[in-house]
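Enquirer: take this sequence and fold it.
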Amino acid sequence: MTPAAGLRQVAVLGATGSIGASALDVIARYPQRMRASVLAAGSNTGALLALCAAHRPDHAVIADPAGLAPLRDGLRAAGLATRAHAGDEALEALVAGPACDTVVAAIVGAAGLGSTLAAARAGKRLLLANKESLVLAGELVIAAARASGAEIVPIDSEHSAVFQCLRSCRAEGVRRLVLTASGGPFRGWDSARLATVTPAQAVAHPKWSMGPKISVDSATLMNKGLEVIEAHHLFGLAGDRIDVLVHPQSLVHALVEYVDGSTLAQLGLPDMRTALAVGLGWPERIDSGVAGLDLLAEGRLEFEAPDLAAFPCLRLAREALVAGGTAPAVLNAANEEAVSAFLQGRIGFLGIPALVEDTLAALPAAPAGSLEALLAADAEARRFARQHLPPMPSAGIRTA
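Expert: Purely as a prediction, here's the structure:
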C-alpha cells in the first residue's frame, strides 16, 4: 500500500495497551492530518484484529510468530487489506521503512529496544514511552537520533512536562529538573505493611490506567528511578540535578528550575492523551480530548519527599546511574524478572528491590560501548535473577 499523501503516517507499537489506546484516540480525532499506518501488539491477536477493523492500517504486526496465521486469516475474513507480519525483524523493518514517519514507542520493557533503535536510526519522529530503551541503551539511542536527525518527543507525562517547559531537549540555563511521583497505592506504608502487599493491590494504581508491569514499578517507585535515568539521557543533566517529589494529586507533572531562580511547571489532568497530543502535533498544540484543569475544584496541591527506606528502588536506580556502564541495563533486567516473579506469586513485594539489589551487587558495572555489551549484561542479569528465585508455586492439592 502507498501511504496517503500529506497525512502523518503513525506506527503505534504496543497498540493494544493503555498508551496505544490513548494514541489511537488522539489520531482518530484528526483524520485529515494523521492516520495509524502500522499497528503492533504482543500476543493478543483478537484485540489487534479489532483495532485493525476500526483503524484500517496498512500493516499489522504480532510479536508472537504463533499469531501470524490467525492474524492473516482474521484480516482476510474481515475483508481488510491490512498486511499481516510477525516478529521483531518484521516490525523493525516496517519502523525503519516508508510505512511510517512517526513512531509511538509504547512496547513495555526491554522488548521495545530494537524497534526504538530502528526508528531512531531511520530519522523518524519518535514518541517515546518505552523508558526501558533509554535505561538499557540511552547513549546509543540518543547518538542514533542525532546522527539521523530523528526527533525524540517524550510522552511519559513527566518527561513531556519537562519537554514543554524547556520547549526543546536543551538544558542550557537549567539548574535542576523535578519529576513528580504519585507515590502509588502504598504511599505512607512502612516495611511491615508492604510485606503483605498482593499483586492485585499493586496493580490498582490510584491515578493512572497502566499495564501490570508499569503499575508495579509505580508502586515500588522503580518507575520513577527509571525516569530519572531517562531524563538524564533526554535532557543531558547529571543525576544529581534531577530530583523527585511525591505529589499525590498527579496534577503537576514536572518542574524546571532555571539558574535565575525561575521555576516553570507543567500541570494537567492525569491523562496520557495530553502528552501524546504534544508529540503528534508539536510544535502545534492540538486538542487531545482532555479537559482543562480546574484548580479550584481540585483544591490543594501537596508535595513530600519520597521514602527511600520503604521504597529503595528509587535509590537503586540512582546508584545504577552513578555507576554507569552496564549497571542501568542490569538494574532494568533484574527489575523485569523480579516484577514478573512477584506477579506470579513467587516472591513478595519487598522481594523486588531485594532481588534487584542482589543482582547489582553480584554484577558490577562494566564498560558499555556497544549494543552487544549491553545485551550481554541484560542476559547475564536475567540469568542471575532467575537462578535466585524460588520455584514456581504449585497449584496445590485439594483435600477433603
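Enquirer: from here on, contacts and neighbour counts on C-alpha atoms
Expert: OK.
Enquirer: contacting residues around stretch 157-172?
Expert: For stretch 157-172, the surrounding residues in contact (C-alpha atoms under 8 Å, 6 or more residues apart in numbering) are 153-154, 177, 179-180, 227, 231, 234-237, 253-256, 264-267, 272, 275, 278.
Enquirer: now the spatially most central residue of the chain, nearest residue through space, not along the chain?
Expert: With distances taken as C-alpha atoms, centre = their mean, Asn130 lies nearest the centre of the chain, 3.4 Å away. Nearest residue to Asn130 in three dimensions, chain neighbours excluded: Ala106, at 5.2 Å (C-alpha to C-alpha, 6 or more residues apart in numbering).
Enquirer: just give me the neighbour total for the one you found.
Expert: When neighbours are defined as other C-alpha atoms under 10 Å, Ala106 has 27 of them.
Enquirer: go on, Phe303?
Expert: Residues contacting Phe303 under the criterion other C-alpha under 10 Å number 15.
Enquirer: I'd say it and Ser250 touch.
Expert: No: counting by C-alpha atoms under 8 Å, Phe303 stays clear of Ser250, with 10.1 Å between them.
Enquirer: looking at the contacts of stretch 157-172, which are in helices?
Expert: Glu227, Ala231, Leu234, Phe235, Met272, Ala275, Val278 (DSSP state H).
Enquirer: quick one more, to check against the first:
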Amino acid sequence: MSDSPSPLADPHTVFAPDPGPGPRDLVVLGSTGSIGTQAIDLVLRNPDRFRVTALSAAGGRVGLLAEQARTLRVAAVAVAREDSVPALREALAAEYGGESLPEILAGPTAAAELAASDCHTVLNGITGSIGLAPTLAALKAGRTLALANKESLIVGGPLVKELARPGQIIPVDSEHAALFQALAAGTRADVRKLVVTASGGPFRGRTRAELAAVTPADALAHPTWAMGPVITVNSATLVNKGLEVIEAHLLYDIPFDRIEVVVHPQSYVHSMVEFTDGSTLAQATPPDMRGPIAIGVGWPERIPDAAPAFDWTKASTWEFFPLDTEAFPAVGLARHVGELGGTAPAVFNAANEECVDAFLAGKLPFNGIMDTVTDVVTEHGVPARGTRLTVDDVLQAETRARARARELAAKAMAEARA
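Expert: Now for the predicted structure:
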C-alpha cells in the first residue's frame, strides 16, 4: 500500500479551508431525521462556528421542517415529496407570520439542487440509496461532504471515487469517524488492519434458531443507540456492519481481508486502527452521534463539548467478542458483494431495504431478511468487468433487485403460512 493520500477520506488533508472569519455555511440534508436534528442541535449551540443556509427533508414532518427553517433563518428548504408542498407552505406561513418565506424546492432532485448550492459543507443525513444523487452533486460542486448517508457510497462507490478529491469527504458514521481520527496518528503505510466495532444489536448471543421468531418490536429495541427503523433493523441483522465494512474499504483504500469486525456491546469504542508496529489506537466516547457529526462538519477543528465525555471516576467494563457468522451472515455477504463490485453492492442494499420493509410490516420473518437478500445477490451473479459504472446502471440494478426481493419475500411468507 502506498503512502499517498486516500482519494476519499484522509484526515491529513483539508479539502476546503474556511474562507475567513465568520461561521461556516452548512447545508443539512435529511434535517428532520436523527442525524439532521442532532446536527441542528450542534449548530444552535455553536452559532459562532456554523450557519445553516438550506435544509432538505423527505416531507413527512413538515411542521418540524418549518420550525427548523424559521429558527435557523435558512434561505431555502426542499422536500422530496411534491405532494407535501401545500402543507409545508402552510406550516412555514404559521412559523414566519407575515415575514417572507424561504425558497421552496420539491421533487426527487430537490436535495441534489441544495447540495450544489453555495456553502462550505454539505451534511448528507438522508437515509437510503436516494442519497446518491445529492452526494454526487455536492462533490461535483466542490463542497466538503460530511457523509452520514453510507448507502450512497455503497451503491455508487466507483462514481463517488471518480469525483471525490483528497480530503473532500469526512465520514459521519460513528465507526468511520473513529477510524478517521485514529488514522490521523500515522501514515497509510503504517496501517496493518482496521477493526470495526459492532454493538451486536438486540440479539447478541442468540443462535439462528433463536432468531426465527423475533418480532419487529424486538428488533427495534436497540440496547445503545437511538436510530431510525431501517438502520435499527440493519443493526439487528448486522447488515449495517456489513455496509460499514464496504464503506471502510472505499473510504480508506484498505483491502477487505484487512478489515475486521468485533462485537463490543457497550459501544464505547467506536472502532480501532492496528498499526504495523503492533500498537492499536481506539477512539472512544459514550454513545452519542453529536461527536461524529461535529467531526464531519467541523474538521480539522474540534468543537468543544460537542458530546459527553467519560467520567473516569466511575468503574466501567469494556468487552469484546468475536462475530457469530452463522447467526449473522450479513457481514460475510457484504464482503462478498464488495469484492464483486459493480452493481452487486447496490443489489445487496436495495434487496435488504425491501426485506426490512417486509419484516417491519409483518410480511417476512427475521431470518428471512438475509435469506432473501442472499438469494437476490446470488441470482444477480458476477458483474461484468471492465465496464464503467453509471448512475443508470445503479438505478436499474436496484429496481430489479427490489422487485425480485418483493417476489421472494412474498413467496417465503406464503410457504411459511402453508
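Enquirer: before we move on, the earlier item: looking at the ones in helices among the contacts of stretch 157-172 of the first structure, which is nearest Val10 of the first structure?
Expert: Nearest to Val10 of the first structure out of these is Val278 (C-alpha to C-alpha; 14.2 Å).
Enquirer: now the strands for the first structure?
Expert: 8-13, 34-41, 59-62, 83-86, 102-105, 125-128, 151-154, 174-181, 242-246, 252-258, 263-267 (DSSP state E).
Enquirer: can I get the ones you listed in a markdown table with distance to Ala376 of the first structure and mean neighbour count?
Expert: Shown next, in a markdown table, are the strands of the first structure (distance: least, C-alpha to C-alpha, whole Å; neighbours: other C-alpha atoms under 10 Å):
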| stretch | distance to Ala376 of the first structure | mean neighbour count |
| --- | --- | --- |
| strand 8-13 | 25 | 26 |
| strand 34-41 | 26 | 26 |
| strand 59-62 | 25 | 26 |
| strand 83-86 | 25 | 21 |
| strand 102-105 | 23 | 28 |
| strand 125-128 | 24 | 25 |
| strand 151-154 | 26 | 24 |
| strand 174-181 | 31 | 22 |
| strand 242-246 | 29 | 19 |
| strand 252-258 | 34 | 23 |
| strand 263-267 | 38 | 17 |
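Enquirer: what about the helices in the stretch 51-200 of the first structure?
Expert: 68-77, 88-96, 113-121, 131-148, 157-166, 191-194, 199-202 (DSSP state H, counting those that start in this stretch).
Enquirer: matching residues in the second structure for stretch 175-182 of the first structure?
Expert: Using TM-score structural alignment, the residues of the second structure aligned to stretch 175-182 of the first structure are 192-199.
Enquirer: again, but for stretch 271-282 of the first structure
Expert: Residue span in the second structure matched to stretch 271-282 of the first structure, by TM-score structural alignment: 288-299.
Enquirer: one more: stretch 124-137 of the first structure?
Expert: So stretch 124-137 of the first structure sits over residues 143-156 in the second structure, by TM-score structural alignment.
Enquirer: residues in contact with the match of stretch 175-182 of the first structure?
Expert: Here stretch 192-199 of the second structure makes contact (C-alpha under 8 Å, 6+ apart) with 175, 179, 224, 241, 244-245, 254, 258-267, 269-276.
Enquirer: repeat that for 7 Å
Expert: Applying C-alpha atoms under 7 Å, 6 or more residues apart in numbering, the contact partners of stretch 192-199 of the second structure are 175, 241, 258-267, 270-276.
Enquirer: tell me the contacts of the residue nearest to the centre of the first structure?
Expert: Counting by C-alpha under 7 Å, 6+ apart, Asn130 of the first structure has contacts Ala105, Ala106, Ile107, Val108, Gly109, Gly112.
Enquirer: how about the fourth one, what's its match in the second structure?
Expert: Matched across to the second structure, Val108 of the first structure falls on Thr127, judged by TM-score structural alignment.
Enquirer: what about the residue nearest to its match when sequence neighbours are not counted, distance to Ala76 of the second structure?
Expert: Distances taken as C-alpha to C-alpha, 6+ apart place Asn149 nearest to Thr127 of the second structure, at 6.0 Å, with adjacent residues excluded. Counting by C-alpha to C-alpha, to the nearest Å, the gap from Asn149 of the second structure to Ala76 of the second structure is 21 Å.
Enquirer: same deal with Ala282 of the second structure?
Expert: From Ala282 of the second structure to Ala76 of the second structure the distance is 40 Å (C-alpha to C-alpha).
Enquirer: on that earlier part again, can you pick out the most distant pair from the contacts of Asn130 of the first structure?
Expert: Ala105 and Gly109 (10.8 Å).
Enquirer: check the burial of Thr274 of the first structure by counting its neighbours.
Expert: 25.
Enquirer: residue contacts, it?
Expert: Ser288, Val290.
Enquirer: ok, it to Leu179 of the first structure distance?
Expert: Distance, Thr274 of the first structure to Leu179 of the first structure, by C-alpha to C-alpha: 17 Å.
Enquirer: Ser209 of the first structure now?
Expert: On the measure of C-alpha to C-alpha, Ser209 of the first structure and Leu179 of the first structure end up 19 Å apart.
Enquirer: isn't Pro206 of the first structure right next to Phe186, touching?
Expert: No: contact criterion C-alpha atoms under 7 Å: Pro206 of the first structure and Phe186 do not qualify, at 9.6 Å.
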